[in-house]
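K.L.:
the sequence and its predicted three-dimensional model are supplied below.
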Amino acid sequence: MPGDDGLLTQDSTRGLTAAEVAERVAAGRTNDVPSRTSRSAWEIVRANVFTRINAIFAVLAVIIFSTGYLLDGLFAGVIVANSVVGIVQELRAKRTLDRLAIVGQVRPRVRRDGTSGELAPEEVVADDVIEIGAGDQVVVDGEVLAADALEVDESLLTGESDPVVKHAGDPIMSGSFVVAGNGAYRATKVGSEAYAAKLAEEAGRFTLVDSELRNGINKILKVITYLLVPAGALSIYNQLSGSQALPAALRGMVAALVPMVPEGLILLTSVAFAVGVIRLGRRQCLVNELPAIEGLARVDVVCADKTGTLTENAMRLSELRRLHEAGETPETVLAALAAADPRPNASLAAIAEGCPAAPDWTPTAVVPFSSARKWSGAAFGEHGDWVLGAPDVLLPAESEERAEAERIGAQGLRVLLLGRAANAVDAPDGPGKVTPVALAVLEQKIRGDARETLDYFAAQGVAVKLISGDNAVSVGGVARALALPGGEAPVDARTLSEDPGKLADQLESTAVFGRATPAQKRAMVAALQAGGHTVAMTGDGVNDVLALKDSDVGVAMGAGSPATRSVAQIVLLDNAFATLPHVVGEGRRVIGNIERVANLFLTKTVYSVLLALIVGVPGLIGLDAMPYPFLPRHVTIVGWFTIGLPAFVLSLAPNNDRARPGFVGRVLRMAVPAGVVIGAASFVSYILVHPGNATTEAAQVQASTTALMTLMALALWVLAVVARPYTWWKAALVATMAVVSALMFVLPWTREIFQLDPSNTGYTLTAVLCAAAGVVLIEIGRWIGNRIGRPGP
């Protein structure tokens, strides 16, 4: 490979031999730290079994089993259920992620025995010779052997966005990527020694960090922890200091503590995310970071690149319009330019296909295309210096040829200028004045699903900003073809203000931009974020990497450059822009459904803490300690039929509700009043029928049954409220839970198992009246909560 730094040695050109590779593998000098998209199977099992909640329930189960009342230990089944469900779903998600990661894996080109071929990153060994070109990611640390105008972006390492020109002998770091030129380097650090190992581990992990939903749940659980300490201590003191026998006191203590813990909330959050990964995986969508599903549902601005996103990545040379004679035919020069570039981009590949008869010209200098320059070029000795690039960059504003190119570009076509350069293309002042010779007109096919996807975002109130490095007029033509608002007035990004505040104002009033450099795309994303927007960036080229990295959600096309895929949170492996609405839908399903089930779990926690406090206060102030109204088996079945089973169904159900901020506030506005009402109503019904501590066991069972009826009825009402608006399956779910709960009080064998006695008609009427009053209060509290949480005008 010739370059500005000379030729490679013969050994370097051939690369390692098979024997040398085997020797390095045997010595362990391999890149054996592959990027992982998920935890190992053992880590998944350990994370789902050895949890704080499982530990609490295990201790309480041991206490109950020690009393001999085995049925009161039914809640221990939660340990098994939580662990099994979590393990199964996460293993399924792991298989999906690992399979998709292999499809979308960066595969470097490595020279061995004189030939080049693609290898998986972990197959690279020390001293391998790796070829690189525009858009390639550097997978291991190394030393440059040869470079043809090689420019490397190291912003992921240093934060400096300006490309660094590399020469032979220069170090090159994994985690950087090539923005222009091509070359080769020798691997010097592989495996855990290379920076790529750390980068891949952080970028590709199955994780729930930085999730607004997850953070909100953690905040709620933190508050609950503070409430559990005094409530739990009071319950223990009250039950153990009374006149009850030790087994009965322990049963009451456990019954008070078990429902305080929202045991299934975190589990169902993880399951909902995992199921989302599996569903999107079936659509060939790789989710590198799970919060991206949630994040895209919250996005209100999508910055879309044109080429490869709204249009097909492949192009066709449709016309070659001659402008001036220059001694050489345009077809010959274009073929020579295409042959001189060993890693042609999509435009040059289309030209090479349209002009296949390459002359036998030897290039003396080559300047590959870069997004910053907007042109490429080559010097061919006596045949002259030639450039191919954007007409509006290479020609003055008053040029007739430039005006002609803009007229053609207004039809949605890509137009490149072929011109003869007055100066050497690789000189500091190159290319100098450019004499226009021909216009190469390329056709870009608009994706068939682009219009439908843009219409979806418009209907959802999500603004779309079309940002491209192409000519603004050409970009406007594509926007008009897609009926994108603002397509009739595209803006040249070179005219935009550099002041972030003014730039933000310009972005609010404009939707279509052309001639945007990588740095400008990044600045646009930052300006939108500063204006309070949640921004998603889609792209496929190396010029999109900086903006993808800085956006709230980066979406890369599977056919795009390895660099874009490595920094994006979501990769559309089948390059289908239409997959984005499905990602938004999954995010909305997760957010909406977890909010629903959080209401159920936290309502249970509130009324459990309240009951523990109310029951414990008499003993604390010197009165007779009152036995806890319920047995552990009672709170277990209430949890099953009013929370556990319905919450699992609701967490996986369809949900198209718009994602809104304020998750914690909305949940607490529903759960706290409802929990207080349920706790108070259950205690009132218990007090009204409780005959006092000096009573028979049968009378105590009847009082507990009355309180349980009230509790069950109100908990089912909260389920009915959370399930709104109703569909047939939601109504069926609520009705099924209500029927099953009622049968528990009717069937003789369930009454015996759960120690229930609803035979006292007066007590049952008391339960009904307390429940009815509770229903009214829950609805009033919900109405007030909605009024408080309603956004202002």
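P.N.:
Perfect, I can see it now.

K.L.:
for the rest of this, base every contact and every neighbour count on C-alpha atoms.
P.N.:
OK.

K.L.:
got the end-to-end distance for stretch 153-171?
P.N.:
Start-to-end span of stretch 153-171 (Cα to Cα, to the nearest Å) is 13 Å.

K.L.:
just stretch 738-758 next, same as before
P.N.:
Using Cα to Cα, first and last residues of stretch 738-758 are 17 Å apart.

K.L.:
could you give me the buried positions within that stretch?
P.N.:
By neighbour count on 16 or more other Cα atoms under 10 Å, the buried set for stretch 738-758 is Ala738, Ser741, Met744, Phe745, Arg751, Phe754, Gln755, Leu756, Asp757, Pro758.

K.L.:
what's the most distant pair in these?
P.N.:
Farthest apart among the buried residues of stretch 738-758 by Cα to Cα are Ala738 and Gln755. That separation is 19.3 Å.

K.L.:
in TSV: the buried residues of stretch 738-758, plus distance to Arg407.
P.N.:
Listed next are the buried residues of stretch 738-758 as TSV, based on distance: Cα to Cα, whole Å:
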residue	distance to Arg407
Ala738	70
Ser741	73
Met744	78
Phe745	80
Arg751	84
Phe754	82
Gln755	85
Leu756	85
Asp757	87
Pro758	85
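
K.L.:
please list the members of those that lie in helices.
P.N.:
Judged by DSSP state H, the subset of the buried residues of stretch 738-758 located in helices is Ala738, Ser741, Met744, Phe745, Arg751.

K.L.:
next up, a structure to set beside the first:
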Amino acid sequence: DGKILESFQLEIDESVLTGESLPVAKEKSDVIFSGTLISKGKGYFLVEKTGMQTRFGQIAQNLASIETDKTPLQKNLSTLGKILSIVAVSAAFLLIPIGLLQKRELSELILLAISAGVSAIPEGLPTVITIALAIGTAKMAKKNAIVRKMSAVETLGAVQIILSDKTGTLTKNKMEVKDFFLQKKDSLNFLLKVCVIGNTASLVQKGESGKFEAVGDKTDSALLIFAKEKIGDLNKITDDGKVIDEFVFDPKTKLITSIWEENDKRYVFVRGAPEKLLELSNLKPVEKQKIQKEYEKRAEKGLRIIAMGYKKISNSEIKDRKNLEKDLEFLGFVGIYDAPRDEAIDAIKSAKEAGIKTVMVTGDNEITALAIAKEVGLIEKDEDVLTGVELDKLTDDELEKIILNTTIFARTKPEDKFRLVKLFKKLGFVVGVTGDGVNDALALKKADVGIAMGETGTDVAKEAADIVLVDDNYSTLIRAVLEGRTIYNNIVKSIIYLLSSNLSEISLILIAAILKLPDPLLPTQILWINLVTDGLPALALASDNKNVSALKEKPRDPKEQILTKGRIIFISIVGFTLAFVLIIIFISLLKTQSEIFSKTAIFNLLIFSHLALAFLVRGKSMFKLNKLLFVTVGITILLQIIITTTPFFQALFKIGF
């Protein structure tokens, strides 16, 4: 980092640090930062800071000190695991004192208690969750969202607030001409000539599509594409003449001047700041005021105005720039801006429907930010915009009171976005942050889900992020939210299924023990039930089809436990009902059939009821096609038939007819 000693039309692209879409003109004594890019001019500067003392270095130091929090799912599963362990172990070892009172052998009771404990604990749950997240990661990768931290897949579905960049995320990060004004109706050809002649950008054809894109200065690129769209072949402008001389951008007058010769006539073409060009024009004061109102009206909509003028000259006038730029004929002006992405409007709408609040945090000015916010549907009418300067004046307590009513933060510094993330998290929200520059790294790491841009993102931003959007598109992020919600819903289905089936098993064994009945299930049978019903069907549920309607629902409360009151009631009703029904059947069979036949029947009935339960927990999508679920159920039924009818397995599992 350092201070400028001499500047010659120096412009620096600081978007990597500030997020501002246009290069910044630098004068003597201005500060410049390591890692930023010189887009125009040259200069000398005095190095004042290096390494970790630079702005980049400070960001790196702060990044290393940030501790990442556990995801909502990790917190929930940690609590669930402790509860299940205590309940399962207590229930299983309750069998030992009950059995001893009935004067049964201790060794037999210990074996039964251990088997029952295994049946009560859903040991397949960690595998199911890992595979569910892995499947979600693969699906998101196909949709241009690369997941770097697997736990972030599910967290994305719980996001309530997304702090989004403007440049490159909601916009194309490419300047375009949105509007233009002509002083006279027949001035268009001359205006287009001023756009093209002295232009430093170049047109490059994109593959075989026939489309062109401009390479070079962003403003010049926008003017070149505009001229190309209006006239088609730019050679029509340049073939009949040549540039005699040109004067580069003057940061004081904010003008660029070129001298053009065509058909033995010489012209001065000038473009730049509208207020300066009007001042130098030969228009009457009344006409100047009228044009000023026109360009100010467009500037209020966030457009950057580039005015054009020209005049004919003689050979003797070429060297004096001041004279060349006097008494110009004002041709008109164009309004350029960083246009919103085509998909941004639909993505913002989808986010609103999903109950997600999108907050724009940009380094750009407040007028541009407000204009883009309106265009993409982020806001419907004018709202207050908080700037970085205003943020600095507010304490955290003061900011907390207005933060939820503010949608746009402009002219922000990297520290501002980091501060906003901390405050939203303090208020109890699950926060997602998009970013591409080094300036975003702190906020990306602090957020519950950090989302970096793949095309324009720096390596620092990608390293700090949990997810990388390959196409830098906000709509990709919203599609990823749907995937995150689907994964959470599938994990919940798997947990409900596992706990309901395990509760029915442990309840069946406990009730039989209390009623002094023979053990309905033997240790080997219990382990087999766990193997076939806790494994494959639970995995199939974890990879269940997505329901698009999930994006119409509000994000879940991060404080809400996986086992809500409604889910506990469902698990209890299903688990205990199944156990009581099987006990009644068992008692009935013992009266008319042999003990081994009764146990065989209960063994098979329990497995088939668990398979039916796998469909029941799917709710409204019970009968929707899930190939993996149908295949796993089919395989389980086939294995169960083989075990029940084959003498070898009959002896192993102590079953028969």
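P.N.:
Looks like it arrived, so ask away. This structure is a prediction, so every number in the text was calculated from the model and none was measured.

K.L.:
overall similarity of the pair, as a TM-score.
P.N.:
The TM-score (TM-score structural alignment, normalised by the length of structure 2) is 0.63; 522 aligned residues with a Cα RMSD of 5.4 Å.

K.L.:
to which residue of structure 1 is Lys357 of structure 2 aligned?
P.N.:
Counting by TM-score structural alignment, Lys357 of structure 2 corresponds to Ala463 in structure 1.

K.L.:
any idea what Val567 of structure 1 aligns with in structure 2?
P.N.:
Aligned by TM-score structural alignment, Val567 of structure 1 pairs with Ala464 of structure 2.

K.L.:
where along the stretch 301-450 of structure 1 do the strands fall?
P.N.:
301-304, 311-322, 365-367, 375-379, 385-389, 414-421, 434-446 (DSSP state E, counting those that start in this stretch).

K.L.:
the stretch 101-250 of structure 2 too?
P.N.:
Assigned by DSSP E, counting those that start in this stretch, the strands in the stretch 101-250 of structure 2 fall at 145-147, 161-164, 171-182, 202-206, 211-215, 241-250.

K.L.:
right, and those strands - which one's nearest Trp528 of structure 2?
P.N.:
Taking Cα to Cα, strand 145-147 is the member of the strands of the stretch 101-250 of structure 2 nearest to Trp528 of structure 2, at 36.0 Å.

K.L.:
report the central residue of structure 2.
P.N.:
With distances taken as Cα atoms, centre = their mean, Leu477 lies nearest the centre of structure 2, 3.7 Å away.

K.L.:
from Ala464 of structure 2, how far out is that residue?
P.N.:
Distance of Leu477 of structure 2 to Ala464 of structure 2, given as Cα to Cα: 17 Å.

K.L.:
re earlier: state the helix or strand in which the aligned residue in structure 1 for the residue nearest to the centre of structure 2 lies.
P.N.:
In structure 1, the residue matched to Leu477 of structure 2 (TM-score structural alignment) is Leu580. Under the criterion of DSSP states H and E, Leu580 of structure 1 resides in helix 580-620.

K.L.:
what helices or strands is that helix leaning on?
P.N.:
Helices and strands touching helix 580-620 of structure 1, by 3 or more Cα pairs under 8 Å, 6 or more residues apart in numbering; DSSP states H and E, are helix 212-241, helix 246-257, helix 265-281, helix 291-298, helix 450-459, helix 645-652, helix 663-689, helix 697-722.

K.L.:
how many residues are close by the residue mapped onto Ala371 of structure 2 from structure 1?
P.N.:
Applying TM-score structural alignment, one finds that Ala371 of structure 2 aligns to Gly477 in structure 1. By other Cα atoms under 10 Å, 22 other residues sit near Gly477 of structure 1.

K.L.:
Gly477 of structure 1 contacts Gln411, correct?
P.N.:
Yes. Between Gly477 of structure 1 and Gln411 a contact is recorded at 5.3 Å, counting by Cα atoms under 8 Å.

K.L.:
so where in structure 2 does the helix or strand in which Arg46 of structure 1 is found end up aligned?
P.N.:
Arg46 of structure 1 is part of helix 41-49 when elements are defined by DSSP H and E. Under TM-score structural alignment, helix 41-49 of structure 1 has no counterpart anywhere in structure 2.

K.L.:
which residues sit against that helix?
P.N.:
Helix 41-49 of structure 1 has contacts (Cα atoms under 8 Å, 6 or more residues apart in numbering) with Ile79, Asn82, Ser83, Val84, Gly86, Ile87, Glu90, Leu91.

K.L.:
and the angle for it with helix 265-281?
P.N.:
Here helix 41-49 of structure 1 runs at an angle of 140 degrees relative to helix 265-281 (axes from the mean of the first three to the mean of the last three Cα atoms, to 10 degrees).

K.L.:
buried residues, helix 41-49 of structure 1. List them.
P.N.:
Using 16+ other Cα under 10 Å as the test for burial, helix 41-49 of structure 1 gives Ile44, Val45, Asn48, Val49.

K.L.:
what's the next secondary structure element after it?
P.N.:
Using DSSP H and E, the first helix or strand after helix 41-49 of structure 1 is helix 52-67.

K.L.:
next secondary structure after that following helix?
P.N.:
helix 77-103.

K.L.:
in the stretch 451-600 of structure 1, which spans are helices?
P.N.:
Here the stretch 451-600 of structure 1 has its helices, by DSSP state H, counting those that start in this stretch, at 472-481, 500-509, 518-530, 545-550, 562-567, 580-620.
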